[in-house]
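>>> Here is my input; please provide its structure:
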Amino acid sequence: MLTIRLARGGAKKRPFYHIVVAEKTSPRDGRFVERLGFSNPQASGNAQPINISMERFEHWTKAGAKPSPTVSRLVRQAKRATQSNA
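All right, here's what the predicted structure looks like:
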């Protein structure tokens, strides 16, 4: 079963998360099928805090991949950010 979840990157005490499609049984930072975007919780200035390919996200959810609760929250935030900028 596929899931859309976060894979941690970045340095110690400086988290950076990739939003990936992976098998449910694979390790958190292990193999993944596709990278959909990123989340940078410590973004400041002009840096983007969230970037998600909504087209690919929709594709994978229609294909049966289940997003984690955190990814669902990040997608809602990204949709609100794009609506307010439009």
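>>> contacts, neighbours, all on C-alpha from now
Noted.
>>> Show me which residues of the longest helix along the chain are buried.
Taking DSSP state H as the criterion, the chain has its longest helix at helix 69-85. Across helix 69-85, burial judged by 16 or more other C-alpha atoms under 10 Å covers Val71, Leu74, Val75, Ala78.
>>> Could you also give me the structure for this second sequence? I'd like to compare it with the first:
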Amino acid sequence: MVKLRLKRYGRKGQVTYRIVAMNNLSRRDGKAIEELGFYNPRTNESSLNVANIKRRIEQGAQPTNTVRYILAKANVL
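Here you go, the predicted structure:
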């Protein structure tokens, strides 16, 4: 199953996340199918590719709880 989830990158103490479409059995920082945006929790900034996110959800991808919250806050869901 494909999930929309967060992929961690950045330095220790200065973490940033990419919102990606991945297989649910892949590791957190493993190979992503597609990158759909990013989220910076320190500044609460996010940049989303809304068209691709909606396309992935229509194809059956399930967002995790955290990603669902970020998408709801950005009025995508």
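>>> follow-up on the earlier one: any chance of the buried residues of helix 69-85 of the first structure in a markdown table, plus distance to Arg56 of the first structure?
Putting these into a markdown table (distance: C-alpha to C-alpha, whole Å) gives the following:
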| residue | distance to Arg56 of the first structure |
| --- | --- |
| Val71 | 14 |
| Leu74 | 15 |
| Val75 | 12 |
| Ala78 | 14 |
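>>> out of those residues, who's nearest Ile50 of the first structure?
For the buried residues of helix 69-85 of the first structure, the closest approach to Ile50 of the first structure (C-alpha to C-alpha) belongs to Ala78, at 6.5 Å.
>>> Dead centre of the first structure: give me the residue that sits there.
Closest residue to the average C-alpha location of the first structure: Ile19 at 2.7 Å, with C-alpha atoms, centre = their mean.
>>> Now check that residue against the second structure: what is it aligned to?
Residue pairing (TM-score structural alignment): Ile19 of the first structure is matched to Ile19 of the second structure.
>>> neighbouring contacts of the longest helix of the first structure?
The contact list for helix 69-85 of the first structure (C-alpha atoms under 8 Å, 6 or more residues apart in numbering) reads Ile4, Arg5, Leu6, Ile19, Ile50, Asn51, Ile52.
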